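Visitor: Attaching a predicted model along with its sequence, questions to come.
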Amino acid sequence: MAQAKLKIKKGDKVVVLAGKDKGKQGEILAVHRDTNRAVVSGVNVVKRHTRPGPQGQGGILEKEAALHISNIAIVDPKTGKATRIGYKFLEDGRKVRFAKGSGEVIDV
C-alpha cells in the first residue's frame, strides 16, 4: 500500500473536526504515516489499565490515542480557525506550507 502525502507535521497546532472532541485544539505529538493517524495532545484521551511491573506501579493511566488525519485540520496562524494547506516556493527557493484561508506561511 502506498503511503499518502501528509501535510501535517509533529508540532503543528491543529483543531479536531469530528468525533467526541470536536472543536478542541492541540499540538501534534506524533504522526503515524503508515496508518494515516496522528496523536494530538489533550485530545482523544483513553484510559489504559496497566499491571504493576519493574517500570513502576500499575493502575489506570490516561493517554492520548491516535486520530485519523481526515478528522483534524491545521489552525490558521492569522484567524485561529481550521484551514487547508497549500505549498509554494519563496523567493529564496524554499518550499513552504501556507494556509489557504489567509495566505499566511506556516513553516518559518
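Guide: Right, received. Where do you want to start?

Visitor: going forward, measure contacts between C-alpha atoms and count neighbours the same way
Guide: Fine.

Visitor: which residues of the chain fall in strands?
Guide: Ranges of strands in the chain, per DSSP state E, are 13-16, 25-32, 37-40, 45-50, 59-64, 66-68, 72-75, 82-83, 85-89, 95-99.

Visitor: so who does residue 79 touch?
Guide: With contact taken as C-alpha atoms under 8 Å, 6 or more residues apart in numbering, residue 79 is in contact with residue 102.

Visitor: most distant residue from the middle of this protein?
Guide: residue 54 (32.2 Å; C-alpha atoms, centre = their mean).

Visitor: re earlier: would you mind putting the strands of the chain into a markdown table with mean neighbour count and distance to residue 105 alongside?
Guide: Shown next, in a markdown table, are the strands of the chain (neighbours: other C-alpha atoms under 10 Å; distance: least, C-alpha to C-alpha, whole Å):
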| stretch | mean neighbour count | distance to residue 105 |
| --- | --- | --- |
| strand 13-16 | 24 | 14 |
| strand 25-32 | 18 | 18 |
| strand 37-40 | 24 | 22 |
| strand 45-50 | 12 | 31 |
| strand 59-64 | 13 | 29 |
| strand 66-68 | 19 | 24 |
| strand 72-75 | 23 | 12 |
| strand 82-83 | 20 | 12 |
| strand 85-89 | 14 | 9 |
| strand 95-99 | 17 | 4 |
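
Visitor: Okay, one more to line up with it:
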Amino acid sequence: MGKMHVKKGDAVIVIAGKEKGKKGKVIAVDTAKNRVIVEGLNQVKRHTKPSQNNPQGGIITKEAPIHASNVMLVDPESGKPTRVKVVQQADGTKVRTAVKSGKAI
C-alpha cells in the first residue's frame, strides 16, 4: 500500500502514453498496484456475456487503469500539470498545494 499523490475526484492530466495531454477526473485509485482510473481515458472494449445486470450482453466500453506515475494534478490557476506539496497552516491543518502557483487544491 503506497501513498499516492492523487485522490479520487482530482482533476489530472496524462503526461505519458497514448493519452498524453488529455485531462480527466480520477474515478478510482488502487494504492496496492499504484494505478488510477481516469474518467473517459484509456478506454477498452470488453465482450460480455448476458447477465442479471446486463441481460443484452454484447460489447461494452470502459476505462482501464493507468499507472499513477503517468498522471499529474492540474494546477487550479493555470490548468497546467503541477507537482503537489503538503503545507501545514497556522491552525495545524494540512492542505495539498500546487507547487507552481501555490494555490490549494
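Guide: Great, that's in hand. Everything numeric in this text was worked out from a predicted model, so none of it was measured.

Visitor: Can you give the structural similarity as a TM-score?
Guide: Aligned and superposed, the two chains score 0.95 in TM-score terms (TM-score structural alignment, normalised by the length of structure 2); 104 aligned residues with a C-alpha RMSD of 0.8 Å.

Visitor: okay, the strands of structure 1 in CSV with distance to residue 3 of structure 1 next?
Guide: Below are those laid out as CSV (distance: least, C-alpha to C-alpha, whole Å):
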stretch, distance to residue 3 of structure 1
strand 13-16, 21
strand 25-32, 10
strand 37-40, 12
strand 45-50, 26
strand 59-64, 23
strand 66-68, 14
strand 72-75, 18
strand 82-83, 23
strand 85-89, 18
strand 95-99, 20
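
Visitor: of all those strands, which lies closest to residue 7 of structure 1?
Guide: Each of the strands of structure 1 has some distance to residue 7 of structure 1 by C-alpha to C-alpha; the shortest is strand 85-89, at 6.8 Å.

Visitor: now the angle between strand 95-99 and the closest one, please.
Guide: For strand 85-89 of structure 1 against strand 95-99, the angle by axes from the mean of the first three to the mean of the last three C-alpha atoms, to 10 degrees is 140 degrees.

Visitor: Show me what the residue farthest from the centre of structure 1 lines up with in structure 2.
Guide: Applying TM-score structural alignment, one finds that residue 54 of structure 1 aligns to residue 52 in structure 2.

Visitor: Nearest residue to the middle of structure 2?
Guide: Closest-to-mean residue, structure 2, C-alpha atoms, centre = their mean: residue 26 / 3.3 Å.

Visitor: Wait, that residue touches residue 37, no?
Guide: Yes: with contacts counted by C-alpha atoms under 8 Å, residue 26 of structure 2 reaches residue 37, the gap being 5.9 Å.

Visitor: excluding its backbone neighbours, what's nearest residue 85 of structure 1?
Guide: residue 99 (5.0 Å; C-alpha to C-alpha, 6 or more residues apart in numbering).

Visitor: For the one you found, give its distance to residue 53 of structure 1.
Guide: Residue 99 of structure 1 is 46 Å from residue 53 of structure 1, where distance means C-alpha to C-alpha, to the nearest Å.

Visitor: any idea what residue 41 of structure 2 aligns with in structure 1?
Guide: Per TM-score structural alignment, the equivalent position to residue 41 of structure 2 in structure 1 is residue 43.
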